[in-house]
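# missing the sequence, but the structure's below:
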């Protein structure tokens, strides 16, 4: 695609409004996922703010797009904003892109968009690829509502603390994870919500080596541990929501409290267990105190 595409009669793919900040989604892997509108917007932009200019330059060159690039990442966003605002206020067309997918979704750019809006600069979205929605669409879990947790903390204790409340979450949960932490993430996820909860691990979405692993967490974890290839690339993890409270009736409270107490204070563990089991918090708090005492006695 080296020329602006043709649109249906009457379509207005790109506004001629001067001084607009265009927030443009780019492919997450397959270059053919760049939309016609995104192509034309980038081709007409005078400046493109990119997370990694070398990475984005290769994308633009593959489409024959020539534009002036300016870096915008988490370490320089604050210092870049005044310059970009001056360009926008002078009537320049500026596009914002990330390395892949939709900007601002676990990527920099929020401060620029907020500053532009506060300055009265028009901000327009050019939607497209998103690994978050791509993974959710193929997971097979009902997603009228879902929870996006982004990247988990790198430190094990902080990661487990973030995962613990998910035991009671009835909505599907979407996570991003780095390749060197995917095994640890699945281990901690199994501890937090139970080995039998279903999960989908989407690796390298839209790319040549894309894989989707489905099943109970324990089963998926075993497959990832057994295959080094499944520990490389970019990962989106979709966790099935917890069963409704009615389905949790009859479950042994100790089975819920013990893993929560391993990571959380007694009060917080009792509160989450009450949500999972649909039981009174006070009774679960007393049981949690007893279990905590049992553990301390063993030690």
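The structure has been received and is ready for your questions. Predicted model, so just to flag it, every value in this text is computed and none were measured. Residues are numbered from 1 along each chain as shown.
# make it CA atoms for all contacts and neighbour counts henceforth
Fine.
# what sits against residue 216?
Contacts of residue 216 were listed using C-alpha atoms under 8 Å, 6 or more residues apart in numbering, and they are 195, 196, 197, 198, 199.
# show me where this protein has its helices.
Secondary structure of the chain (DSSP state H): helices located at 36-44, 53-62, 77-89, 110-118, 131-139, 156-163, 182-193, 217-226, 245-248, 253-261, 266-277, 281-298.
# what's the closest of those helices to residue 18?
The closest of these to residue 18 is helix 77-89. By C-alpha to C-alpha, the value is 8.0 Å.
# adding mean neighbour count and distance to residue 28, write the helices of the chain out as CSV.
Output for the helices of the chain, formatted as CSV (neighbours: other C-alpha atoms under 10 Å; distance: least, C-alpha to C-alpha, whole Å):
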stretch, mean neighbour count, distance to residue 28
helix 36-44, 20, 14
helix 53-62, 15, 11
helix 77-89, 16, 22
helix 110-118, 16, 19
helix 131-139, 18, 7
helix 156-163, 16, 26
helix 182-193, 21, 19
helix 217-226, 17, 22
helix 245-248, 12, 37
helix 253-261, 19, 36
helix 266-277, 22, 36
helix 281-298, 15, 44
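# save those as a markdown table, and put in distance to residue 2 too.
Converted to a markdown table, the helices of the chain look like this (distance: least, C-alpha to C-alpha, whole Å):
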| stretch | distance to residue 2 |
| --- | --- |
| helix 36-44 | 9 |
| helix 53-62 | 8 |
| helix 77-89 | 26 |
| helix 110-118 | 29 |
| helix 131-139 | 25 |
| helix 156-163 | 45 |
| helix 182-193 | 38 |
| helix 217-226 | 40 |
| helix 245-248 | 55 |
| helix 253-261 | 56 |
| helix 266-277 | 55 |
| helix 281-298 | 63 |
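# included below, for side-by-side comparison, is a second structure:
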């Protein structure tokens, strides 16, 4: 065990030990995405008390557990990955029915988010058993938190995961995402990131944030116009190293409003209260409610001024 975590185990027992941890439950635990210090105290406590730990790679997980000073035998570890998830889910359910506490961890981050775990949780739910999530590290939310996404419509973001690996399918997927008004979050491996960058170049000036090696020594987070991404990768071979989170920012909205939006809003304002007219106009046109409300105020002000004349 690293001496850095010796006191963390005691702190975990003190901070989380008094809480209730039901037997016969699956604990879905987020683990660090790079920096071991990003583990939570509750995760450490649950990993200490777990009867079994299901995981993507038993060697990787055993190494992580030993770094924290947690002693689990090989018999307590269950290999559960994308190729055997359905089969191993039955084994986990049998253990839960015996009253065991079973933890599931992916290799890094939050299980079930582009990692195995979703089928396991679905099977546990179908069996009438309980899954308990323990929040923690996530490369998606970590990248989004510093990407500086400014959306005129304040609609959040779309997580699209990994794009297709075949070039034609990837290009078709990007064409579809290009019309998405929200920010789009993608994941990509280092051996495919430059091909993704070339495909994203069709988005022109649209800003794209690249986050690589998050929480690790050589973490790098940078934002460029989509059309400049291929040159950025070509400038330094180090730029393509590490796992990537790619955030495509929302497309800038034109300063001019859509004439159709104004026409529909004018018709609705003639018959309905402003809030109702704005809500219906947003549903009909897909426009942002805040922007339509500002337009409605301008139209109502202009109408009042004409009436006074």
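Ah, there it is. These numbers were taken from a predicted model, which means no experiment stands behind them.
# quick one on the thing from earlier: may I see the contacts of residue 216 of structure 1 organised as CSV, with distance to residue 220 of structure 1 added?
Formatted as CSV, those follow (distance: C-alpha to C-alpha, whole Å):
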residue, distance to residue 220 of structure 1
195, 10
196, 10
197, 11
198, 9
199, 8
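# one step back: residue 19 of structure 1: which of the helices of structure 1 is closest?
For residue 19 of structure 1, the closest of the helices of structure 1 is helix 77-89, at 4.4 Å, according to C-alpha to C-alpha.
# can you state the direction angle for the closest one and helix 110-118?
Here the directions of helix 77-89 of structure 1 and helix 110-118 differ by 30 degrees (axes from the mean of the first three to the mean of the last three C-alpha atoms, to 10 degrees).
# for helix 77-89 of structure 1, packing partners?
Judged by 3 or more C-alpha pairs under 8 Å, 6 or more residues apart in numbering; DSSP states H and E, the packing partners of helix 77-89 of structure 1 are strand 94-97, helix 110-118.
# I'd like to know which of the helices of structure 1 is closest to residue 204 of structure 1.
Of all the helices of structure 1, it is helix 131-139 that lies closest to residue 204 of structure 1, at 9.4 Å by C-alpha to C-alpha.
# tell me, the closest one lands on which residues of structure 2?
Alignment note (TM-score structural alignment): helix 131-139 of structure 1 is matched to residues 139-147 of structure 2.
# got a list of contacts for the matching stretch?
33, 109, 185, 209, 211, 214, 223, 245, 247.
# need the contact list for the counterpart of the third one in structure 1.
What it means is residue 185 of structure 2. Using TM-score structural alignment, the equivalent of residue 185 of structure 2 in structure 1 is residue 174. By C-alpha under 8 Å, 6+ apart, residue 174 of structure 1 lies in contact with 132, 136, 146, 147, 148, 149, 150, 236, 237, 238, 239.
# can you pick out the most distant pair from these?
146 and 236 (14.1 Å).
# so which of the contacts of residue 216 of structure 1 is the closest to residue 266 of structure 1?
residue 195 (22.7 Å).
# pretty sure that closest one sits against residue 218.
Yes. Using C-alpha atoms under 8 Å as the test, residue 195 of structure 1 is close enough to residue 218 to be in contact (5.0 Å).
# one step back: and the helices and strands packed on helix 77-89 of structure 1 as CSV, adding distance to residue 167 of structure 1?
Below are the helices and strands packed on helix 77-89 of structure 1 laid out as CSV (distance: least, C-alpha to C-alpha, whole Å):
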stretch, distance to residue 167 of structure 1
strand 94-97, 35
helix 110-118, 30
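# what's the closest of the ones you listed to residue 161 of structure 1?
helix 110-118 (26.3 Å).
# residues in contact with that closest one?
By C-alpha under 8 Å, 6+ apart, the residues outside helix 110-118 of structure 1 that reach it are 21, 77, 78, 81, 85, 104, 122, 123.
# quick one: buried ones out of the contacts of residue 174 of structure 1?
The neighbour-count test (16 or more other C-alpha atoms under 10 Å) applied to those identifies 132, 136, 146, 147, 150, 236, 237, 238, 239 as buried.
# ok, the last one - contacts?
By C-alpha under 8 Å, 6+ apart, the contact set of residue 239 of structure 1 is 172, 173, 174, 197, 198, 199, 200.
# show me what the longest helix seen in structure 2 is packed up against.
In structure 2, with assignment by DSSP H, the single longest helix is helix 289-308. If contacts are counted by 3+ C-alpha pairs under 8 Å, 6+ apart, helix 289-308 of structure 2 sits against helix 259-269, helix 274-285.
# excluding residues flanking it in the chain, which one is nearest the aligned residue in structure 2 for residue 43 of structure 1?
Under the alignment (TM-score structural alignment), residue 43 of structure 1 pairs with residue 48 in structure 2. Computed as C-alpha to C-alpha, 6 or more residues apart in numbering, the closest residue to residue 48 of structure 2 that is not its neighbour in sequence is residue 70, at 6.3 Å.
# distance of residue 71 of structure 2 from residue 49 of structure 2?
10 Å (C-alpha to C-alpha, to the nearest Å).
# this completes my enquiry, with thanks.
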